[in-house]
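Asker: Below is the sequence, then the predicted model.
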Amino acid sequence: MEKGLLMLMKNMRNKKKLASLEGFHKIYSGMQEIFDELFDYTIITSYEKDTIQYKNKIFIPKNILSSSFCYYPGLYRYLKNNNFDILHIRPYYRPYSLTALFYSILNKKKIFITEEQRNDPHNTFENIIFQIYLFFLRPLINIKVHKVISLTKPSYEYLKKKGFKKLVCIPITYEPKISTKEVNNKQQKLKIICVARFEWLKAHHILIKAINHIIKNNKLAKKDIEVNLVGEGILMKDMEKLCKKLNISDIINFKGKIQNKRLDNYYQKHNIFVLSSVSDPIGMVVFEAMSNGLPAIVSSNTGAKGSVHDDKNGYVFKNKDYKDLAEKILLMKNPNKRQKFGEESIKILKENHNPGKIKNKYRDALEE
């Protein structure tokens, strides 16, 4: 036992010190586990609830203009005192990220960025200011940052178009919940599930209009289709009213929030997953559905579309186009096809989102 403890202490001493800046969505949980395994890992954040199982330093943020543009007082001194070997920042444009960037330059430390979304503000004036800011920031990042790691193919293409260099795409980790043998999508009835908060970006109205289009044009009878919407949010009542107005309340059900421990089993009672978001950086629910053996239909503005392969495990429909979504749903009428696509979802996760493979990709990217 003493020998094992000594070996553990030796390994800890040999590990480089890595600090990640900012709180993280659950999409980063797999990456955090990898970093904790490879490095002496610390998270620097203002979101204490995101860092329970890791060493962390909590800062009280100070806003500049808005809450999305903030800095951490005392951050440079903290980095200097702890002498981190490697710094990880997300997102790249916030003032605390600039502090870390300047620290890495002045102290000759390695720094890398991870990103999963477009960062252009929706407001025209704010977008102009952001592009000017980016014009000066991008050359510094391209020269001094070791790697810019994108978590999705759409994000990779966006960053490439914006002129970022040293890009590499490393997907998130996600393991299947069931085996291919356990996939069961052969029910005759189309049973569609959507898991998303009722907010404007999730665009439930597009899915509802697609279902109405299918019924109104006699592509399917009501008895042959059922849609279950899981989630809560301020637009839920509006979507219920829309269903009543279109006379499809009898086939579209609002299920509210379902606890995570029950959600996997609920996914498996369906045979198609649909996410109609007009903008979604990743869309973790797509991976949740795939891990439970479902084919997926997602909008072209969803980050997870890189794991939805047309006519293999689902379809990507044109963003905001409910008629195109309706066509894609109708392509899934065949039970044998849904079964094959669901099995392919499991295979894609095993091949492209395997934690062991992703760990090696991070190791290779950061050791170059």
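Answerer: Thanks, I have it.
Asker: going forward, measure contacts and count neighbours with C-alpha atoms only.
Answerer: Will do.
Asker: For residue 365, give me its contacts.
Answerer: Counting by CA atoms under 8 Å, 6 or more residues apart in numbering, residue 365 makes contact with 147, 168.
Asker: just the helices in the protein please.
Answerer: Secondary structure of the chain (DSSP state H): helices located at 2-14, 29-38, 75-82, 95-106, 124-144, 153-161, 204-216, 236-245, 260-267, 284-291, 322-330, 335-352, 355-367.
Asker: Could you list the buried residues of the fifth one?
Answerer: Spelled out, that is helix 124-144. Neighbour-count burial for helix 124-144, counted by 16 or more other CA atoms under 10 Å, picks out 138, 141, 142, 144.
Asker: ok, the third one - contacts?
Answerer: Same thing as residue 142. Applying CA under 8 Å, 6+ apart, we find residue 142 in contact with 164, 165, 166.
Asker: Can you report how many residues neighbour the nearest residue to residue 205 once chain neighbours are set aside?
Answerer: Distances taken as CA to CA, 6 or more residues apart in numbering put residue 239 closest to residue 205, at 6.6 Å, once the chain neighbours are dropped. Per other CA atoms under 10 Å, the neighbour tally for residue 239 reads 17.
Asker: on that earlier part again, ok, the buried residues of helix 124-144 vs residue 50, which is closest?
Answerer: Nearest to residue 50, judged by CA to CA, of the buried residues of helix 124-144 is residue 141 at 26.8 Å.
Asker: what's near enough to touch the nearest residue in space to the closest one that is not next to it in sequence?
Answerer: Closest residue to residue 141 apart from its sequence neighbours, by CA to CA, 6+ apart: residue 164 at 7.8 Å. Shown in contact with residue 164 (CA under 8 Å, 6+ apart): 138, 141, 142, 148.
Asker: Check residue 134 too.
Answerer: Residues in contact with residue 134 (CA under 8 Å, 6+ apart) are residue 93.
Asker: rerun at 10 Å
Answerer: Residues counted as contacts of residue 134 (CA atoms under 10 Å, 6 or more residues apart in numbering) are 93, 128, 140, 141, 162.
Asker: picking up where we left off before, and the contacts of residue 142 as JSON lines, adding distance to residue 64?
Answerer: Below are those laid out as JSON lines (distance: CA to CA, whole Å):
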{"residue": "164", "distance to residue 64": "25"}
{"residue": "165", "distance to residue 64": "28"}
{"residue": "166", "distance to residue 64": "29"}
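Asker: which one of those sits closest to residue 17?
Answerer: The closest of these to residue 17 turns out to be residue 166 (CA to CA; 22.3 Å).
Asker: Next up, a structure to set beside the first:
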Amino acid sequence: MSASKLALVEGGLHNVYKETYRVLSELFDVVIITSDKETRIPIRTVVLESTPFIIKSFRHYSGIYAALKKEDSDIISVRAYYRPYAIAALAYAIVHHKRFVIMEEQKNDPPSLIHNIALKALLLVIRPIINKKAQSIICITRSCAAYMARLGFKRVTYIPVPFATPDKSPIPAGTGIHSNNLRLLCVARFEAYKGHKTLLRAIADMPQIHLTLAGEGVLKKQLEEYARESGTSDRITFAGHVSQEKLAELYRSHHIFMLPSISEPVGAVVFEAMAFGMPIIVSSTVGAKDAVHEGKNGFIFESGNASDLQKKLELLRDSGLRKKFGEESIKIIREEYDPEKIKELYKKTLMPGSEN
């Protein structure tokens, strides 16, 4: 019996979804429909032209209806339910009696007032249609699932992003580092929403802390100047863009991984750091906080609150606690984000009644 056909109507193809696509391709004959011309996903992809509709984030894909009709998939999945391309896919699924699902990452209202008003107006129209048609709304974080439920959507379920870990158990990060300094690592683009300034404020009056910032972005020069003004430049290394091989070295040579983002739908680097046995500290607005079990493998601080972050850092000066947290990080990422377990969740959700 041939596999059911699944069409994934996506926006940008981000690395965080690569393992999800692989897992789904083991269950279905998958095609991805996107506007991303630089896709490096090893799955058959149809690339369409994208144009903004009224406002920039509401994008339409030229020829999407025809592309879906040509593919004739059994299940239509969309990400970012409110965009015109997703609404066109919903219309196709209704007219052609196809199963329809939403895979979502959104976890809060848009920050822009005009975007927020447009979304609320759109919801009044499409929410009852989606609630009637959608087989499931699959959210990749618990905060997303809670947000979608608050908006009044039905059949909301949480399925985390799968993460493949090495077979060999790593030694918890920081083991064997002989230094009086607590070595912190943050891997994030230098953009305002990544929250670097909160991190710099937190360590300003904390001696014996060294921070490595890996990444590039438009705010790099501004952050370098901020570090000089705050007197922390001698304790901060700007590592720039790093290769995966170099990143692995950074994970091993630091004690704690930080992600202080003000807004972050997921934050896949958190999973990578956990796989290397790192204790984790993230802000309350990072989607990957689902993987941080408070007081077990890390801490969650109030987003933007440097004082709260400082308190969490002080707790992790204890090397014994860091070792315990690192071991727990490895355990959590292997047990809760195991691709085979996630595949079974997708199978149960998208193929109800199927044989094991």
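Answerer: Here it is on my side, so go on. No experiment lies behind these values; they were computed from the predicted model shown.
Asker: Superposing both, give me the TM-score.
Answerer: TM-score for the superposed pair, counting by TM-score structural alignment, normalised by the length of the second structure: 0.94. Supporting figures: 348 aligned residues with a CA RMSD of 1.6 Å.
Asker: Can you find the partner of residue 260 of the second structure in the first structure?
Answerer: Applying TM-score structural alignment, one finds that residue 260 of the second structure aligns to residue 276 in the first structure.
Asker: sorry, back to before: ok, the contacts of residue 142 of the first structure vs residue 230 of the first structure, which is closest?
Answerer: Using CA to CA, these come closest to residue 230 of the first structure at residue 164, 37.8 Å.
Asker: do you know how far the residue nearest the centre of the first structure is from residue 26 of the first structure?
Answerer: Residue closest to the mean C-alpha point of the first structure, counted by CA atoms, centre = their mean, is residue 282 at 3.1 Å. Residue 282 of the first structure sits at a distance of 11 Å from residue 26 of the first structure (criterion: CA to CA, to the nearest Å).
Asker: Likewise for residue 333 of the first structure?
Answerer: Counting by CA to CA, the gap from residue 333 of the first structure to residue 26 of the first structure is 33 Å.
Asker: For those two, indicate the residue with more neighbours.
Answerer: Using other CA under 10 Å as the criterion, residue 333 of the first structure and residue 26 rank with residue 333 on top: 17 against 11.
Asker: post-alignment, stretch 123-131 of the second structure versus the first structure, mean distance?
Answerer: The superposed stretch 123-131 of the second structure is, by mean CA distance after the TM-score superposition for the first structure, a mean 1.2 Å from where its aligned residues fall in the first structure.
Asker: What span of the first structure is that stretch aligned with?
Answerer: Using TM-score structural alignment, stretch 123-131 of the second structure pairs with 134-142 in the first structure.
Asker: how many neighbours does the equivalent of residue 51 of the second structure over in the first structure have?
Answerer: Mapped onto the first structure by TM-score structural alignment, residue 51 of the second structure lines up with residue 62. Look at residue 62 of the first structure: counted by other CA under 10 Å, it has 15 neighbours.
Asker: Now for residue 62 of the first structure: which residues touch it?
Answerer: Going by CA under 10 Å, 6+ apart, residue 62 of the first structure touches 69, 70, 71, 72, 73, 95, 96.
Asker: The residues you listed, buried ones only, as a PyMOL selection?
Answerer: To isolate the buried members of the contacts of residue 62 of the first structure in PyMOL, using 16+ other CA under 10 Å:
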select buried, resi 70+71+72+95+96
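Asker: of all the contacts of residue 62 of the first structure, which comes closest to residue 109 of the first structure?
Answerer: For those, the nearest to residue 109 of the first structure is residue 96 (16.2 Å; CA to CA).
Asker: Pretty sure the closest one sits against residue 79.
Answerer: No: between residue 96 of the first structure and residue 79 no contact is recorded; they are 11.4 Å apart, counting by CA atoms under 10 Å.
Asker: ok, the residue lying closest to residue 298 of the second structure once chain neighbours are set aside to residue 134 of the second structure distance?
Answerer: Of all residues not flanking residue 298 of the second structure in the chain, residue 280 sits nearest, at 4.5 Å (CA to CA, 6+ apart). Applying CA to CA, the value for residue 280 of the second structure to residue 134 of the second structure is 36 Å.
Asker: Look at the two and report which has more neighbours.
Answerer: Set side by side, residue 280 of the second structure and residue 134 show more neighbours around residue 280, with 31 against 21, by other CA under 10 Å.
Asker: What is the aligned counterpart of that one in the first structure?
Answerer: Match for residue 280 of the second structure (TM-score structural alignment): residue 296.
Asker: May I ask you to confirm that that match is in contact with residue 306?
Answerer: No: applying CA under 10 Å, one finds residue 296 of the first structure not in contact with residue 306, separated by 11.5 Å.
Asker: Touching both of the two, which residues are there?
Answerer: residue 316.
Asker: quick one, what contacts residue 174 of the second structure?
Answerer: Counting by CA under 10 Å, 6+ apart, residue 174 of the second structure touches 182-183, 250-256, 276-279, 319, 322-323, 326.
Asker: which of the residues you listed also appear as contacts in the first structure?
Answerer: Contacts conserved in the first structure for those, counting by both residues aligned by TM-score structural alignment, their matches' CA atoms under 10 Å: 182-183, 252-256, 277-279, 319, 322-323, 326.
Asker: about what we covered before: and the gap between the residue nearest to residue 298 of the second structure and residue 183 of the second structure?
Answerer: Using CA to CA, residue 280 of the second structure is found at 13 Å from residue 183 of the second structure.
Asker: Common neighbours of those two, please.
Answerer: 255, 256, 257.
Asker: out of the residues you listed, which is most surrounded?
Answerer: Neighbour-wise, those (other CA under 10 Å) top out at residue 256, 29 neighbours.
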